[in-house]
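**Q** predicted coordinates and the sequence they were generated for:
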Amino acid sequence: MLRVGLTGGIGAGKSAVARRLAHHGAVIIDADVLAREVVAIGTPGLAEIVETFGAGVLTPDGDLDRPALGAKVFGDETARRRLEKIIHPRVRARTAELTQAAPPGSVVVNDVPLLVEGGLTSAYHLVLVVETKRDLRIRRLEETRGMSAGEAAARMSAQADDARRRAACDVVIENNGTVDQLNGQVDLLFRERLRPFEEHLRHGTSAPVGHELHIAEPDPTWPEQAARLIGRIRHAIGAEAKVEHIGSTAVPGLPAKDVIDLMVAVHTLDEADALAPRLAEAGFPRREGEWADNARGIPGETWPKRLHGNADPGRPVNLHVRVTGSPGWRFALLMRDHLRAVPAARDEYAAAKAAWAVEHADRFAYGEAKEPWFDAEALAADDWAEATGWQPGA
């Protein structure tokens, strides 16, 4: 199943997006609903809250008096953390139960208001954020929740700002217009990305990447995108995993195909093969066939590796799994660092890319045309490494 995280600031319209996703058959797991469920009357959660904060946090009916509890934890970091230790593990456990109970082939959407603040983004295959202009959010909170403008602004300030959420999320859903406009965005997203993503994930296949070549202008968000992908890979195979952003998208200011190249370092190719199922479950299935076992995709090349793609049709990825210390592993790091450090080499490569793109409309032919440049780059980079004392991973 596809696990999707959904978040957004208070008043942004996250619930409206969740409703539209449910309309398409997505299984919605609302963290706010679960947070209430695990401390309902008669639950161990409520008993622990009373034991920790006293009977004064109960209503006359024995339910949780949320304003009274809020008064105890507001502005008290220690008290807030004690409360979180009671509620959060129970919410996580209940979330896991509901996720496991979802039918095969489901798109499971976790609606989590503080997903970014809690550092939870790497646990999902994809993270969506609903974003709305500040003044519109305040007006909505005044109209729907009876807050004053000051209260709304204070609640908003206590959460991550838009820039932080945007950097941590894969898809931004703008909610500054009508309900129909919002629903149109969600419909398109579900049809063209979420459903195909789930299907590729279920079948263990990578989303296809067309043969047509397009060289994009440098995108300053490429490193952010790579960081999100790396976080998911480490969540799947271990936080200590050595994962690097390599290739042209890792070099600031360099035009490139809009494909993120990443590299996982392993001790042996047997280890790479053992990791393959976990990578596939995280959304990075093994890519078989042409170019899968070569360092740069040249038939007869002697730099073996394992190559994985991305099940997400919205983000092409080449995930190279190479043995630490191997020639391919070293060259990938050296080329990246050389082009980052020597602007003239980067600019020469950019000019060459532009010329090759004019000559070749097919990305495979384009790749073959680059090989003489790679040979020259290897020599120049080695000279640079010797002159500077460069070491891989230093």
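**A** Nice, thanks for sending it over. Residues are numbered from 1 along each chain as shown.
**Q** going by C-alpha atoms from here, please, whenever you check contacts or count neighbours.
**A** Fine.
**Q** got a list of what H24 touches?
**A** 187, 190 (CA atoms under 8 Å, 6 or more residues apart in numbering).
**Q** and the residue nearest the centre of the chain?
**A** R228 (4.0 Å; CA atoms, centre = their mean).
**Q** I'd say it and A123 touch.
**A** No - using CA atoms under 8 Å as the test, R228 is too far from A123 to be in contact (10.6 Å).
**Q** what sits against the residue nearest to the centre of the chain?
**A** Residues in contact with R228, defined by CA under 8 Å, 6+ apart, are 122, 168-169.
**Q** helix, strand or coil for the closest residue to V171 other than its chain neighbours?
**A** Setting aside the residues directly before and after it, V171 is nearest to L128 in space (CA to CA, 6 or more residues apart in numbering), at 4.8 Å. The three-state assignment at L128 reads strand, by DSSP: H, G, I helix; E, B strand; the rest coil.
**Q** is it true that R234 touches A227?
**A** No - using CA under 8 Å, R234 makes no contact with A227, being 10.4 Å away.
**Q** structure B:
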Amino acid sequence: MLRVGLTGGIGSGKSAVAARLVERGAVLIDADQVAREVVAPGTEGLADIVAAFSDAVLGDDGALDRVALGAVVFADEKARRRLESITHPRVRARTAELAAAAAPGAIVVNDVPLLVEVGLAPTYHLVIVVQTAVTTRLERLARDRGMGRAEAERRIAAQADDARRRAAADVVLTNDGSLADLHDAVDELWRHRLVPYEDNLRERRVVLPDRVDPAGTDASWPEQYERLAARIRHTLGSDALRIDHIGSTALPGLAAQDVIDVQVAVRSLADADGALVDRLAHAGFPRVPGHWWDVPRPAGSGRWEKRLHGSADPARPVRLHVRVAGSPGWRYALLMRDHLRADPDQRAAYLLLKRDLVDAAPEAGDSGTARDPWFDEEYLRAEQWAEQTGWRP
């Protein structure tokens, strides 16, 4: 089951995206609808709210008077937290029930207006943000909801801004054009990312990159890593002793293969071979078949074993290296990254080496770089730098 978070500011057209995804076959869970359901007349949720805030928050029909409740809680932080302690667990439980009822191969879309504000992004395999110019949103709110400009501006200002949403987004759908344009974008996303992602997830299939050569740079690589790390941290909790961005995409301005290298530190390889395998696979990071180890530095110092996972997301290849915290391979990955970050000349030499290797063997890409003699020399330079600067992992 692929879990997708969908969000966007008021008036962005998020509901239109949700409706189109349902037409394509998605199972939709509407957070606003669930929030109303758990406090409907006759529910324990409503009874607990009345017990906490009195029957002054009820309307004449016995239903929750949201305006009256809002007047009580929004100006009182303690009251708001008390309300959240009543509603949030029920919303989470009901959402989990609805998701569990979906078919095993379903694409489940959670429509959550405040997904970013409440920090839910790491709980999904993928987050879609619908983004629309503020002027367009104001026009839609006036036309479609009869909302005055001042009220519309107040509601927009109360939500996360576009920059914060983009930072949480794996996919940004821009909705400044026609409905047909929006539907085309959703259909493209459905066919080429969501459906194959779900299939890869179910089959525990790892995505391999389309290109093997260091084609260019992407300033968003660190931001993409942060989203991946947040998902891994949410999945593994304290079993991940440390998570780091390593490899070429962790080096500023370096042209690299478009694969994010992530290092996860664990207590032992036995831990890595236990429940972590399934937990990572369910989160979208299946184990890569085979046995994996790093080339030791200096040569002849024994094989540095590790475990390797990848990504099921067809649009975001990942190499997830699981190494024991404090082991030589774990330390070496961090040392190389930090030394190359600090030394632009060696960073440039590293890029030239990768390009030469790709020219010599295009089918292998830069996968053979670790065995090149340059790395033996770079290891010595990095160790000298570490000693001179007092570097520690």
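**A** Yes, it's here. Only a predicted model underlies this, so the values are computations on that prediction, with no experimental measurement involved.
**Q** returning to what we had before: after superposition, how close is the helix or strand harbouring the residue nearest to the centre of structure 1 to structure 2?
**A** Take DSSP states H and E as the rule and R228 of structure 1 turns out to sit in helix 222-237. Here helix 222-237 of structure 1, set against structure 2 after superposition, deviates by a mean of 1.0 Å using mean CA distance after the TM-score superposition for structure 1.
**Q** can you name the next helix or strand after that helix?
**A** Assignment by DSSP H and E places the next element after helix 222-237 of structure 1 at strand 242-246.
**Q** what residues does that next one touch?
**A** Around strand 242-246 of structure 1, the neighbours that count as contacts under CA under 8 Å, 6+ apart are 223, 226-227, 230, 233-234, 260-266, 332-333, 336.
**Q** 7 Å instead, please
**A** By CA atoms under 7 Å, 6 or more residues apart in numbering, the surrounding residues in contact with strand 242-246 of structure 1 are 226, 230, 261-265, 332-333, 336.
**Q** now these in TSV, with neighbour count?
**A** Listed next are the contacts of strand 242-246 of structure 1 as TSV, based on neighbours: other CA atoms under 10 Å:
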residue	neighbour count
A226	20
I230	22
D261	20
L262	24
M263	24
V264	21
A265	20
A332	22
L333	18
R336	19
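**Q** between the residues you listed, which is nearest A361 of structure 1?
**A** Nearest to A361 of structure 1 out of the contacts of strand 242-246 of structure 1 is D261 (CA to CA; 20.8 Å).
**Q** tell me the SS of that closest one?
**A** Put simply, D261 of structure 1 is strand when judged by three-state DSSP.
**Q** show me the contacts for it.
**A** 245-247, 317-319.
**Q** quick check: it vs A332 of structure 1, distance?
**A** Taking CA to CA, to the nearest Å as the measure, D261 of structure 1 falls 10 Å from A332 of structure 1.
**Q** ok, now H125 of structure 1?
**A** Noted for H125 of structure 1: a distance of 26 Å to A332 of structure 1, by CA to CA.
**Q** with R228 of structure 1 instead?
**A** 20 Å.
**Q** and if you look at V127 of structure 1?
**A** V127 of structure 1 is 29 Å from A332 of structure 1, by CA to CA.
**Q** strands of the stretch 51-200 of structure 1, residue ranges please.
**A** Using DSSP state E, counting those that start in this stretch, the strands of the stretch 51-200 of structure 1 run over 107-111, 126-131, 171-174.
**Q** swap in the stretch 251-393 of structure 2?
**A** 260-266, 292-294, 304-309, 318-324.
**Q** okay, the ones you listed in TSV with distance to T7 of structure 2 next?
**A** Formatted as TSV, the strands of the stretch 251-393 of structure 2 follow (distance: least, CA to CA, whole Å):
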stretch	distance to T7 of structure 2
strand 260-266	25
strand 292-294	39
strand 304-309	29
strand 318-324	25
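**Q** re earlier: aligned to the residue nearest to V171 of structure 1, what sits in structure 2?
**A** Applying TM-score structural alignment, one finds that L128 of structure 1 aligns to I128 in structure 2.
**Q** dump the strands of the stretch 51-200 of structure 1 to a markdown table, plus mean neighbour count.
**A** Output for these, formatted as a markdown table (neighbours: other CA under 10 Å):
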| stretch | mean neighbour count |
| --- | --- |
| strand 107-111 | 24 |
| strand 126-131 | 25 |
| strand 171-174 | 17 |
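**Q** list the buried residues of stretch 16-27 of structure 2.
**A** 16-18, 20-21, 26-27 (16 or more other CA atoms under 10 Å).
**Q** from these, which land in helices?
**A** Those of those mapping onto helices are 16-18, 20-21, per DSSP state H.
**Q** can you tell me which of those is nearest V112 of structure 2?
**A** Nearest member of these to V112 of structure 2, counting by CA to CA, is A18, at 10.5 Å.
**Q** from L115 of structure 2, how far off is the closest one?
**A** Relative to L115 of structure 2, A18 of structure 2 is positioned 14 Å away (CA to CA).
**Q** noted, bye for now.
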